[in-house]
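K.L.:
I'll drop the sequence and a predicted model, then ask my questions.
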Amino acid sequence: MSSNLNEIDRTNIIAFEVSKASLTVRSLPDDQQVTIPNTAQAIKRQLKAACKDRRPFVDCEASGGYERSVLECCVELGLPVHRAHGTRTRNFAKYLGLSAKTDAVDARMLALFAAKSDDLRLWQPPSKETVELRGLRRRRDDLAQMIRKEQNRLEHPHIKTVERSLKRHVRIMANEVKELDAQIAKLVTSTPEFRRKSDLLTSVVGVGPKTAAACLAYVPELGSLTKGQAAAIVGLAPHAQDSGTLKGHRRISGGRREVRASLYMAALSTLRYDPMMQSFARRLRARGKPAKVAITAIMRKLIVIMNAVLKTGEPARGAVS
């Protein structure tokens, strides 16, 4: 199966609007629509029927994991498939003037999105090690977020029983986080590809094993991206807000927010230990940029540098481009 979108015939498109129990399927160019169960058997039957004349290009929405059967069936049948991000498809729907949101409307919109978009990334199945690492890291991050919430509750006066309960809960979850960190470190060390990439990533000043593990789990594409793609995929690409003579503030949005928390801590560490980053931050502040903008700019540089070291296979030399 080709990984180049330009080499794929997109005159025959199958789009899946995904829900837990069912799939609304829209096909182009015949513009036919059916609803089928969200089961591997029903999906394969639908895809095989669509393959009678020529191979279809498949588009399905990301829906909290309920799209997994569609993706796996496409890989098994050797069909190119794109997993569409919800924000992009809703913006596309607005462009089409589709204010209503139903399964039928969304299925047709997804089919048109697949036909008209030129920068779609084909879905590639992750390795079983990546799936395991992502699961461990996500659970670890969920617990860390719960710990912060419980600690925030401790800042306000409580009756002693409630306070003891909160502290006990924080202590239990903190131990769980330590155990998960140990499992993550063991998995990275025991997987040659993870270990090689982690060594390269941690050669960047400020990037530690935990940030490296977050990138390996949540951004497995890192190392195959351009500078702009690397910044955009984690939501650190600044978007212009200009109109006529008005020059608005650039803003970041979207992307994989799970990585940004790790990059924020890495940026603080980099700012402390890397003289070149310190100089870069001072130049930004001298131009009137707020401290948060300077930190965001360092986060953006970090992800670009991390992408570069994985692409070249060479450890970082500490240069700020």
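P.N.:
Now that the structure is in, tell me what you want to look at. Residues are numbered from 1 along each chain as shown.
K.L.:
rest of the way, CA atoms for contacts and neighbours
P.N.:
OK.
K.L.:
could you pull out the strands for this protein?
P.N.:
Assigned by DSSP state E, the chain shows strands spanning 13-18, 22-28, 32-37, 57-61, 81-84, 242-243, 246-247.
K.L.:
Thr189 is nearest to which of the ones you listed?
P.N.:
Relative to Thr189, the nearest member of these by CA to CA is strand 81-84, separated by 30.6 Å.
K.L.:
So for stretch 216-234, what gets flagged as buried?
P.N.:
216-219, 222-223, 225, 227, 229-234 (16 or more other CA atoms under 10 Å).
K.L.:
again, but for stretch 104-124
P.N.:
105-115, 120, 122-123.
K.L.:
what's the answer for stretch 127-137, then?
P.N.:
Neighbour-count burial for stretch 127-137 flags 130, 133-134, 136-137 (criterion: 16+ other CA under 10 Å).
K.L.:
likewise stretch 281-299?
P.N.:
By neighbour count, with 16+ other CA under 10 Å as the criterion, the buried positions of stretch 281-299 are 281, 284, 293-299.
K.L.:
Would you check which pair of the residues you listed lies furthest apart?
P.N.:
Across those (CA to CA), the longest gap, 13.7 Å, separates Leu284 and Met299.
K.L.:
what about Ser203, how many residues close to it?
P.N.:
18 (other CA atoms under 10 Å).
K.L.:
ok, and here's another one to check against it:
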Amino acid sequence: MNGKRVVGVDIGKHWLDVATEGSERVARSSNNAAGIAAFIEKLDPSQDVVVFERCGGWERPLEAALADRAICWAVVHSQRVKAFREAQGVKAKTDRIDARLLRDYGRDRLNAGKLRLGRREDVTLDALMARQRQLKAMLHAERCRAATAAVEAVRCSTERTIAHLEEMLAAIAAELVQHEVGHAELAFKEGVLCSQIGVAEQTARALLAELPELGRLARKATTALGGLAPRVHESGTIRRRRGLAPGRTAIKVILFNPARTAMRFDPQIKEFCSRLRAHGKPGKVIMVAVMRKMLVRLNARLRDATAQTSTAAAAG
């Protein structure tokens, strides 16, 4: 991977600023279909790695285009890029400077073997799950409006919208099933995750969409990415109350109901909760502890199952 050429891209609503290794010149393309196509034409799929940050969804067309052309890419965390900027002593901030910083940060991570490359199947799963969440939110809103509609025309309108949204949700569900059929690895991972009491297909898909690294992480990294790691603040005689460190907030939403189910029906989780209650821990702390334990357990199960499958394939 060290023989690769890193390309940093600062993404905005209208523009892509591109910094390529070996040149201090920063090129600019339009962030539309034509501009993205022109940019990708200049890339070498066997050599280039494109590095960029999330940008409120404006990065998705580029990400999808890179996946279609089988060009390596990596989405990096903006907070880590910010820390890299401070470590480099860079005070100014422009689109061109940001593109160069992304290029340099990508090279640093690539040399350290810590640059996680994106995968096409993850992009598709994430997009389908995001659309499913959007449709469910719209359906819930329309049902609330229908329940309070006092005018016949309004009630009929909401009912038509509800029927249409239900059809669209069914279509997305069919697309998700078709996506699993075409990706055996994804179906295998979902099966492993569903072996945990409280986790069903929808939860497994959501976890794989929000945390595609699951099964390849260390214990502490798993809880940190899930936003379930305690943040310690101790200095001298100061001992502040521990809170949760920031992470991917959707993970806590996804695990909340599965954790409630596990607290009732998983014998090991029930015993764990009993010990915490005996020590006087409040309910909210117990819930977070259960979600953290479940996420660590799911990561370990997926890691072990993947390793066993790889070993069996090598032996066979």
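P.N.:
Structure received. From a predicted model like this one, the values you see are computed outputs, not experimental measurements.
K.L.:
Post the TM-score for the overlay when you can.
P.N.:
Here the TM-score for the pair of chains, by TM-score structural alignment, normalised by the length of structure 2, is 0.74; 294 aligned residues with a CA RMSD of 3.7 Å.
K.L.:
how close does the residue most central in space within structure 2 sit to Ala37 of structure 2?
P.N.:
Structure 2 has Glu210 as the residue nearest its centroid, 3.2 Å off, counting by CA atoms, centre = their mean. Glu210 of structure 2 is 28 Å from Ala37 of structure 2, where distance means CA to CA, to the nearest Å.
K.L.:
Same question for Ala130 of structure 2.
P.N.:
For Ala130 of structure 2, the distance to Ala37 of structure 2 (CA to CA) stands at 25 Å.
K.L.:
Also Arg109 of structure 2?
P.N.:
27 Å.
K.L.:
try Arg275 of structure 2
P.N.:
To Ala37 of structure 2, Arg275 of structure 2 is 58 Å away according to CA to CA.
K.L.:
And for Thr222 of structure 2?
P.N.:
For Thr222 of structure 2, the distance to Ala37 of structure 2 - CA to CA - is 36 Å.
K.L.:
now do Arg303 of structure 2
P.N.:
Arg303 of structure 2 sits at a distance of 37 Å from Ala37 of structure 2 (criterion: CA to CA).
K.L.:
aligned partner of Val18 of structure 1 in structure 2?
P.N.:
Mapped onto structure 2 by TM-score structural alignment, Val18 of structure 1 lines up with Ile11.
K.L.:
Quickly note the distance from that match to Arg96 of structure 2.
P.N.:
Counting by CA to CA, the gap from Ile11 of structure 2 to Arg96 of structure 2 is 11 Å.
K.L.:
cool, and Val290 of structure 2?
P.N.:
For Val290 of structure 2, the distance to Arg96 of structure 2 - CA to CA - is 45 Å.
K.L.:
swap in Lys281 of structure 2?
P.N.:
Here Lys281 of structure 2 is placed at a distance of 51 Å from Arg96 of structure 2 (CA to CA).
K.L.:
And Phe265 of structure 2, by the same measure?
P.N.:
Taking CA to CA, one finds Phe265 of structure 2 at 55 Å from Arg96 of structure 2.
K.L.:
which residues in structure 2 form helices?
P.N.:
33-41, 60-68, 78-88, 95-111, 120-148, 152-182, 184-193, 201-210, 219-225, 250-265, 267-278, 283-315 (DSSP state H).
K.L.:
mind giving me a markdown table with these and columns for distance to Glu24 of structure 2?
P.N.:
Compiled in a markdown table, these are given as follows (distance: least, CA to CA, whole Å):
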| stretch | distance to Glu24 of structure 2 |
| --- | --- |
| helix 33-41 | 17 |
| helix 60-68 | 22 |
| helix 78-88 | 17 |
| helix 95-111 | 8 |
| helix 120-148 | 30 |
| helix 152-182 | 41 |
| helix 184-193 | 41 |
| helix 201-210 | 35 |
| helix 219-225 | 34 |
| helix 250-265 | 38 |
| helix 267-278 | 55 |
| helix 283-315 | 41 |
